[in-house]
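what's the 3D shape of this:
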Amino acid sequence: MENKIDIYKTISKASDGILYKDRKSKFYAYTFPITNEREIKQIIDNLRKKHPTANHVCYAWRVGIEKQSYRANDDGEPNNSAGMPIYGQIKSFGLTNVLIAVARIFGGTKLGVGGLISAYRAAAQLALESSSIIEKSVKVNYELSFNYPLLSRVMRIIKQNPIEIIKQEMSLDCTIEISVKLIDADHVEKNFKGINGVSILKLDN
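From the prediction side, this is the model:
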C-alpha cells in the first residue's frame, strides 16, 4: 500500500526578520508562510519598499506536500550564490509552504562567490531559527450533497468522526463542505458512500 504523507513541517507566521552582517554588508532575512507561487511577488515588492537601499532581494521557496515545487532567485547576484544557499536551508530544516527572502545592502567590500554563499546561507539559517516551526496535518476537503431527510444520518457521521465543517447550505437540497485529515479520509469517505442518496465529491484544496 502506498504511504501517504499526512504530516508536514512549515512555519506558523511571518518572521520579523533578522540582520546578519559580513564585512559591512547587511543581510536582512525574513521567512513567510505561503501556499502558492502567486503570493510571492507582492511579498518581494513589499520588501523592496521596506529596504529601498538594498542592492539585491534574493529568495527561495518551496510549496506542496506530496508534489512539491520550488524556485531560487539570485536577483543579480552571481549565479547560484544566493537563491540556492537559501533554498538549501529550507531543505535542511525539512520545510514546505515557506518563502525565505534576504535583502542585501552592499557595504563597500566584495565578498566573492564563496563569501556570498556563506552569508546568504547563514542569514537564511538565522531567520529559520528565529521562526516558529510547526507540524500540520494534511487535510482533504469534500462536498456532500443530499436531500434534507438524510440530514440526521449525515450529521451523526460528522459528530462521530474528526470532521470539520467548512460551510453548509440547508434547504430541501443540502450541501455541506467538510475537511478531514488525510489519515482519516478513506474511512470517512467510505462511511458517506454507504448512505444511499448522499453524493460525496473530493475537492481540490
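
only C-alpha atoms for contact and neighbour calcs from this point on.
Fine.

walking through this protein, point out its helices one by one.
Using DSSP state H, the helices assigned to the chain run over residues 40-50, 83-93, 112-129, 151-160, 182-193.

for the third one, what is the distance to the chain centroid?
Distance, stretch centre to chain centre, for helix 112-129: 22 Å (C-alpha atoms, centre = their mean, to the nearest Å).

sequence B follows; please return its structure for comparison with A:
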Amino acid sequence: MSEANFSALLKGAQGEYEEKKSRFLSQSFCVRREEEVAEILAGLRKQHYDARHVCYAYILHGNPPVEKSSDDGEPAKTAGLPMLDLLRAASLRNTLITVVRYFGGTKLGTGGLVRAYTAAAKEALHASIAAEVFPAVQLSLNLDYGLYGKVARLAEDCCGTVLSLQFLAEVSLTLLFRQADSARFLTALTELSGGSVAPAKTETLFAVETDGKLCALSL
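Next up is the predicted model:
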C-alpha cells in the first residue's frame, strides 16, 4: 500500500459555465472501478442525447493510479486533459469529472475551449466535498473489564476512533488509528498491560477524517 497521502471525494457536485452561448454542464463523481465510470458516462449520454460533446477525465487509485481522459470530438487536449490536470493538481483519486457541452453556434478556438472546460470542471470540483486519504491501521482487541477504561483513555490520547464495542465475557473493541498513531498506541498498550494484551487482528487500510473521527475508506 502506498504511503503517499491523496484525496478522494466524499460527495460529488454539479457546476455550469457559459461561453458565447455554449453551455458546459459539469459534474463530479466518486468512483472505484472503470465499470462505474462506463455506467455513468452511458447514463449521461442517454440523458444529454442532444449535446454535442460529453468529455471526461478520471483517476482511480492504484499503483500506479489509472488515469484516463476523453475530448469526445473536441480538438485534441482541449477538454479531457485540462480536466485531468485539475484532478492531478488536487491529488484526487477515485474521482470522475464530466463536462457536457451544448454548442452555442460560435467556435471558441483551442484556447477558449481549454478555458471553458477548465472553468466548468472547477465549478463542480469546488462544490464537491473531498477529504485527505491516509494510511491507517485497524486493531481488534479483547480485554478484561478491569483494563477497558485505561485502554479506552489510551486510545483517545493516541487519536484513535472506536469503530465497534461489545461487552461480553470480555470487552471486544475495534479501533482505527492513523498509521503513526497506531505504533504509539501499541507501544503504550504493551507498557500498560505488561505485555498481556495484544491485538487479535490487525488490518492496514486507508481512512479519512470527518468531524474529528476516522472512517475506513473502501478503495
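
hang on, the earlier thing: of the helices of structure 1, which is nearest Y20 of structure 1?
When the helices of structure 1 are compared by C-alpha to C-alpha, helix 112-129 sits nearest Y20 of structure 1, at 5.7 Å.

can you name every helix or strand that that closest one contacts?
Applying 3 or more C-alpha pairs under 8 Å, 6 or more residues apart in numbering; DSSP states H and E, one finds that helix 112-129 of structure 1 contacts strand 18-22, strand 25-33, helix 83-93, strand 98-105.

contacts for it?
Contacting residues not belonging to helix 112-129 of structure 1 are listed as 15, 17-20, 22, 27-31, 78, 81-83, 85-86, 88-89, 100-102 [C-alpha atoms under 8 Å, 6 or more residues apart in numbering].

how long is stretch 196-203 of structure 2 from one end to the other?
Across stretch 196-203 of structure 2, the terminal residues are separated by 20 Å (C-alpha to C-alpha, to the nearest Å).

what does stretch 146-155 of structure 1 give?
Span of stretch 146-155 of structure 1 from end to end, C-alpha to C-alpha: 12 Å.

flag every buried residue along it.
Using 16 or more other C-alpha atoms under 10 Å as the test for burial, stretch 146-155 of structure 1 gives F146, L150, L151, V154.

contact partners of that stretch?
Contacts to stretch 146-155 of structure 1, defined as C-alpha under 8 Å, 6+ apart, come from residues M170, S171, L172, D173, C174, T175, F192, G197, V198, S199.

can you pull the contacts of the residue most central in space within structure 1?
Central residue of structure 1 (C-alpha atoms, centre = their mean): N97, 1.9 Å from the mean position. The contact partners of N97 of structure 1, taken as C-alpha under 8 Å, 6+ apart, are T10, P33, I34, T35, N36, W61, R62, V63, G64.

what's the farthest-apart pair in those residues?
Among the contacts of N97 of structure 1, T10 and N36 lie farthest apart (C-alpha to C-alpha), at 13.4 Å.

name the residue in the two with the higher neighbour count.
Counted by other C-alpha atoms under 10 Å, T10 of structure 1 and N36 do not tie: T10 has more neighbours, with 23 against 14.

skip the chain neighbours and tell me the closest residue to that one.
Ranked by C-alpha to C-alpha, 6 or more residues apart in numbering and with sequence neighbours excluded, the top spatial neighbour of T10 of structure 1 is L95, at 5.0 Å.

now that neighbour: how far from G197 of structure 1?
42 Å.

between the two ends of stretch 7-19 of structure 2, how far is it?
OK, stretch 7-19 of structure 2 end separation, C-alpha to C-alpha: 30 Å.

any buried residues in it, and which?
S7, A8, L9, L10, G12, A13, Q14, G15, E16, Y17, E18, E19.

check stretch 30-47 of structure 2 too.
C30, V31, R32, E34, V37, I40, L41, L44.

repeat that for stretch 180-197 of structure 1.
Neighbour counts over stretch 180-197 of structure 1 (16+ other C-alpha under 10 Å) mark V180, K181, L182, I183, A185, V188, F192 as buried.

map the first one onto structure 2.
The one in question is V180 of structure 1. Residue correspondence to structure 2 (TM-score structural alignment): V180 of structure 1 is matched to F177.

I figured its match hits V162, correct?
No. The criterion here is C-alpha atoms under 8 Å, and F177 of structure 2 misses it with V162 at 9.3 Å.

mind listing what's buried in stretch 203-210 of structure 2?
Those would be L205, F206, A207, V208, E209, for stretch 203-210 of structure 2 by 16+ other C-alpha under 10 Å.

need the max-distance pair from the residues you listed.
Across the buried residues of stretch 203-210 of structure 2 (C-alpha to C-alpha), the longest gap, 13.5 Å, separates L205 and E209.

show me what contacts the nearest residue to Q168 of structure 1 once chain neighbours are set aside?
Nearest residue to Q168 of structure 1, sequence neighbours excluded (C-alpha to C-alpha, 6+ apart): I176, at 4.2 Å. By C-alpha under 8 Å, 6+ apart, I176 of structure 1 lies in contact with E143, L144, S145, I165, I166, K167, Q168, E169.
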